[in-house]
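Engineer: Here's my sequence, what's the structure:
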Amino acid sequence: MSAFQFDLVAMPQEAEDARSDIRAFLEDELKKKRFEPHLCTWSSFDPEFSKRLGQAGFIGMTWPAEHGGKNASMLTRFVITEELLAAGSPCGAHWIADRQSGPQILRHGSPRAKAEILPRIVAGECYFGIGMSEPGAGSDLAAVKTRATKVDGGWSISGQKIWTTNAHLVNYMIVLARTGDAGPSRHEGLTQFIVDMSSDGVTPRGITDLAGNHEFNEVFFDECFVPDDMVVGEVGEGWSLVTGELAFERSTPDRFLTDYQLFRALVDRIGPEPDRGQAVQIGEMVAELASLRRMSISISGMLDRGDQPVVQAAMVKDLGTAFERSVPEIARVMVAVEPTRQTDDPFVEAMAETVLRAPSFTLRGGTREILKSMIARGLDLR
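Structural biologist: Next up, the predicted model:
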């Protein structure tokens, strides 16, 4: 059996300094009433906040200075991320670009893509969507049917993607498309493309969720042209690139802090003198949250070393989103209230919003079934 572990990682001083800096930035933002803390922070789309965050140097900070970054560690970025989430800041505009699309372009993009796109991401002025999932394929990325055909000077893409967060608002999407035969493994013949969302042949259509929000989209591609220098990596390398990208997507604190506002409101509602049962339940939740945080920090350390902790990231995502799903269920048992969005009670409002969003927590970024399969393969159990 193959073993993997999550080594204890100490936060460097630069990360602790960054924590002080981002807290000061957020305190100033709140003092000036530039945003109200959001109940689901990373899916809130606020370009003006992202621009201010970029101007303060908190986006793309792990990237080289030549692309606008600060050469900071992934551990420093972890600190910035968890502070943004804990504050309920509206991060949705720049989130995907900073978390995974930018690093993917930095490692595998063409000189043109790096020069034109990365500085705009760092400035908080360029936003990305994820073009992976498809109807009938879901988390089984090897089953994608969107096809890219070689044409003069580039590629013509036709097909459909689904559950693409903020596709109607972003500038670009990295699209996984089939460019050749799947082969016995079904992993061959896949390629990633940087698609300009203003291109001819791209049509987003909104999907309204249970909370009444339009964040998800279907996106249709009808012979959309993509230049050769907007291919990510080499043609046919899509599977290895997309699995590496998922290590960034699945391991970050947004996989266990999505409903942190409800958790905090629950602790406030219980108060400083819980009964024995409440103390035990809150203690268990804090212990689980602390464990997830340690695992996620460990993965940041692996990424700093240049590793690709795909299986470890899948485990954090599986356990983290399961924790997120449990928070509203535990809160409903501990505090008997009727969830409603028409209230001045922060706990009741947080409960209502989270109950509506919770079904998506274990679906986005890969279903639990797919993640468990990946973990089993990583442990040589299948």
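Engineer: C-alpha from now on. contacts and neighbour counts both.
Structural biologist: OK.
Engineer: Distance check, the spatially most central residue of the chain against residue 243.
Structural biologist: The residue lying closest to the centre of the chain (Cα atoms, centre = their mean) is residue 249, at 4.7 Å. Look at residue 249 and residue 243: by Cα to Cα, to the nearest Å, they are 10 Å apart.
Engineer: isn't there a helix covering the residue nearest to the centre of the chain?
Structural biologist: Yes - assigned with DSSP: H, G, I helix; E, B strand; the rest coil, residue 249 falls within a helix.
Engineer: wait, doesn't it sit right on residue 97?
Structural biologist: No - checked against Cα atoms under 8 Å, the pair residue 249 and residue 97 is beyond contact range at 10.7 Å.
Engineer: shared neighbours of these two, anything?
Structural biologist: Between them, residue 249 and residue 97 share no contacting residue under Cα atoms under 8 Å, 6 or more residues apart in numbering.
Engineer: how about residue 161, secondary structure?
Structural biologist: Residue 161 ends up strand, using three-state DSSP.
Engineer: again, but for residue 272
Structural biologist: At residue 272 the chain is in coil, as set by three-state DSSP.
Engineer: For residue 331, see how far away it is.
Structural biologist: In terms of Cα to Cα, residue 272 sits 16 Å off from residue 331.
Engineer: buried stuff in whichever strand or helix holds residue 27?
Structural biologist: Per DSSP states H and E, residue 27 falls inside helix 13-31. For helix 13-31, the neighbour count (16 or more other Cα atoms under 10 Å) marks 15, 18-19, 22, 25-26, 29 as buried.
Engineer: can you check stretch 160-176 too?
Structural biologist: 160-176.
Engineer: that older thread, now the angle from the next helix or strand after the helix holding residue 27 to helix 13-31?
Structural biologist: Sequence order places helix 47-55 as the next helix or strand after helix 13-31, per DSSP H and E. Taking axes from the mean of the first three to the mean of the last three Cα atoms, to 10 degrees, one finds that helix 47-55 is oriented at 150 degrees with respect to helix 13-31.
Engineer: Do a quick rundown of the strands in the stretch 101-250 of the chain.
Structural biologist: Listed in chain order, the strands found in the stretch 101-250 of the chain under DSSP state E, counting those that start in this stretch are 128-131, 147-151, 154-162, 172-178, 190-196, 202-208, 214-227, 231-232.
Engineer: The structure of the following sequence is requested for comparison with the preceding one:
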Amino acid sequence: MKPTPRPESCAELRDQVRRLTTEWRDAGRYIPRSDSWLRSFDLEFSKELAAHGLVAMTYPKEFGGAGRTHVERLAVTEELLRAGAPVAAHWIGDRQIGPAILRHGSRRLQEEIVPQIASGDAVFCLGMSEPEAGSDLASVRTSAEPVEGGWRVNGHKIWTSQAHNATHAYLLARTERTERKHEGLTEFVVDMKAEGVLVTPIVDLSGEHHFNEVRFENAFVPAHRVIGEVGGGWRQVVEQLSFERGGAERVLSSYPVLVELIAETARQTDDRELNALLGSLVARLAVLRRLCFEVAQAMDAGQAPVQQAAALKYLGNAFERDVIDALRRTDLTRDATPDSVFGQALLASPGFGLRGGAAEVLLSLIARQEARS
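Structural biologist: Here you go, the predicted model:
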């Protein structure tokens, strides 16, 4: 269990991030954008954050981390998302792969991979989703067969963000065929430069490339690159999803749109309906930020708040779509382009309810929690 952070430490961290992002933005080194944690990639920026101790914040110091709390990390991630900063290079590895390896990986794997995440040298993509499997992770067909010295992987992953920039992939693969699809799954760390790993770009309607298909054709993975128990991947991945679903990025991906809406409402002070709508959105945001805080507190207590994180993601998805819809009521969307704040958020919005689990999956998790209570 991590110690309770001092309120002043969170305030100091927020000030530090604000100074850093303002310096980079004012120097023209990045342009704020929506969905920056997934689409805005700048390895130099991530490495500067790492040099300031703002990556791997919750990791033990022996592995290059800062030994801070998840509540303190939340303060930093909120500020980075609020600034629309280019954080995609380190986000996946920092958010969930490092914690997964620290919880379940061997000492050798921890020493090999975790310091690289902390320094920004390891860039991770997620090899979870597959064609025809949707949000049903237990239906993965990618297989890993034991061979001398490790595993031979064959299969196909899709919607793999930043795979073309990644040095490593987290991979969920089937190591045993069983009658129960949730059994026989194993987690791996794969070198993206390994022979047999093939990346094909998926370009969206705006011409932007951050999605990819990844194929594994007899790709070799060394034995020590298994995360945790062989065949025990489902329990581990469900736990890992609390890190993926329970963060501020499920609430603040469209924050630049909310900023524009606030500014427009200030200009249209006589539009009572718009003012009421904005007030409702701001109130909802306050509640969602509180949920983020409670998830972070649970993690600091050593828990894996799976259901709480699912509830946060479900409510956060609805909030972000409603922010975008609210801006449609103004004149700001009339001449919007794909590169505008509104255009970026609108193009990203179809993915809000899919990535990290579709609504049906999240509601199922929440319902199981209610059934037990």
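Engineer: In structure 2, what stretch matches the longest helix seen in structure 1?
Structural biologist: Counting residues, the longest helix found in structure 1 (DSSP state H) is helix 276-304. Mapping helix 276-304 of structure 1 onto structure 2 (TM-score structural alignment) gives residues 272-300.
Engineer: Please apply the same query to stretch 135-145 of structure 1.
Structural biologist: Using TM-score structural alignment, stretch 135-145 of structure 1 pairs with 131-141 in structure 2.
Engineer: what does that stretch contact?
Structural biologist: 128-130, 155-158, 172-174, 181-182, 185, 234, 354-358, 361.
Engineer: of the residues you listed, buried ones?
Structural biologist: For those, buried by 16+ other Cα under 10 Å: 128-130, 155-158, 172-174, 182, 185, 234, 355-358, 361.
Engineer: So which of residue 272 and residue 331 of structure 1 has more stuff around it?
Structural biologist: Per other Cα atoms under 10 Å, whichever of residue 272 of structure 1 and residue 331 has more neighbours is residue 331, with 20 against 9.
Engineer: how deep is the nearest residue to that one once chain neighbours are set aside tucked in, by neighbour count?
Structural biologist: Take residue 331 of structure 1 and drop its neighbours on the chain: the residue closest to it by Cα to Cα, 6 or more residues apart in numbering is residue 266, 6.5 Å away. Other residues lying near residue 266 of structure 1 total 24 when counted by other Cα under 10 Å.
Engineer: hang on, residue 266 of structure 1 in a helix?
Structural biologist: Yes - counting by three-state DSSP, residue 266 of structure 1 is located in a helix.
Engineer: Following element in sequence after the host helix or strand of residue 325 of structure 1, please.
Structural biologist: Per DSSP H and E, residue 325 of structure 1 falls inside helix 310-334. Per DSSP H and E, the first helix or strand lying C-terminal to helix 310-334 of structure 1 is helix 346-357.
Engineer: could you check the angle helix 310-334 makes with that next one?
Structural biologist: Using the same axes, to 10 degrees: helix 346-357 of structure 1 against helix 310-334 is 130 degrees.
Engineer: Give me the contact list for helix 346-357 of structure 1.
Structural biologist: With Cα under 8 Å, 6+ apart as the test, helix 346-357 of structure 1 has contacts from 39-40, 209-211, 259, 261-262, 265-266, 269, 328, 331-332, 337-343.
Engineer: hmm, 6 Å instead?
Structural biologist: With contact meaning Cα atoms under 6 Å, 6 or more residues apart in numbering, helix 346-357 of structure 1 is reached by 210-211, 262, 265, 339-341.
Engineer: if we can go back for a sec, compile the strands of the stretch 101-250 of structure 1 into TSV and extend it with columns for distance to residue 55 of structure 1.
Structural biologist: Output for those, formatted as TSV (distance: least, Cα to Cα, whole Å):
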stretch	distance to residue 55 of structure 1
strand 128-131	19
strand 147-151	37
strand 154-162	32
strand 172-178	21
strand 190-196	24
strand 202-208	30
strand 214-227	26
strand 231-232	27
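Engineer: Quick one: map residue 210 of structure 2 onto structure 1.
Structural biologist: Per TM-score structural alignment, residue 210 of structure 2 is aligned with residue 215.
Engineer: let me redo that: residue 17 of structure 2
Structural biologist: Match for residue 17 of structure 2 (TM-score structural alignment): residue 22.
Engineer: From residue 238 of structure 1, how far out is residue 202 of structure 1?
Structural biologist: Counting by Cα to Cα, the gap from residue 202 of structure 1 to residue 238 of structure 1 is 21 Å.
Engineer: Those two: which has the busier surroundings?
Structural biologist: Higher neighbour count among residue 202 of structure 1 and residue 238: residue 238, with 25 against 20, using other Cα under 10 Å.
Engineer: Hmm, that one is touching residue 188, no?
Structural biologist: No - using Cα atoms under 6 Å, residue 238 of structure 1 is not in contact with residue 188; the gap is 8.1 Å.
Engineer: gap between the residue lying farthest from the centre of structure 2 and residue 214 of structure 2?
Structural biologist: Largest separation from the mean C-alpha position in structure 2: residue 270, at 39.1 Å (Cα atoms, centre = their mean). Residue 270 of structure 2 sits 52 Å away from residue 214 of structure 2, going by Cα to Cα.
Engineer: swap in residue 273 of structure 2?
Structural biologist: Taken as Cα to Cα, the span from residue 273 of structure 2 to residue 214 of structure 2 is 47 Å.
Engineer: repeat for residue 112 of structure 2
Structural biologist: From residue 112 of structure 2 to residue 214 of structure 2 the distance is 24 Å (Cα to Cα).
Engineer: which one of those two has more residues nearby?
Structural biologist: Higher neighbour count among residue 112 of structure 2 and residue 214: residue 214, with 23 against 13, using other Cα under 10 Å.
Engineer: How many residues are close by the counterpart of residue 65 of structure 1 in structure 2?
Structural biologist: Under the alignment (TM-score structural alignment), residue 65 of structure 1 maps onto residue 61 of structure 2. Residue 61 of structure 2: 14 surrounding residues under other Cα under 10 Å.
Engineer: Over to the one 3 residues further on?
Structural biologist: For residue 64 of structure 2, the number of neighbouring residues by other Cα under 10 Å comes to 20.
Engineer: One more: residue 372 of structure 1?
Structural biologist: Neighbours of residue 372 of structure 1 (other Cα under 10 Å): 16.
Engineer: how about it, what's its match in structure 2?
Structural biologist: Alignment note: residue 372 of structure 1 maps to residue 363 in structure 2; criterion TM-score structural alignment.
Engineer: before we move on, the earlier item: contacts for the helix holding residue 325 of structure 1?
Structural biologist: With contact meaning Cα under 6 Å, 6+ apart, helix 310-334 of structure 1 is reached by 247, 250-251, 255-256, 358, 361-362, 368, 371, 375.
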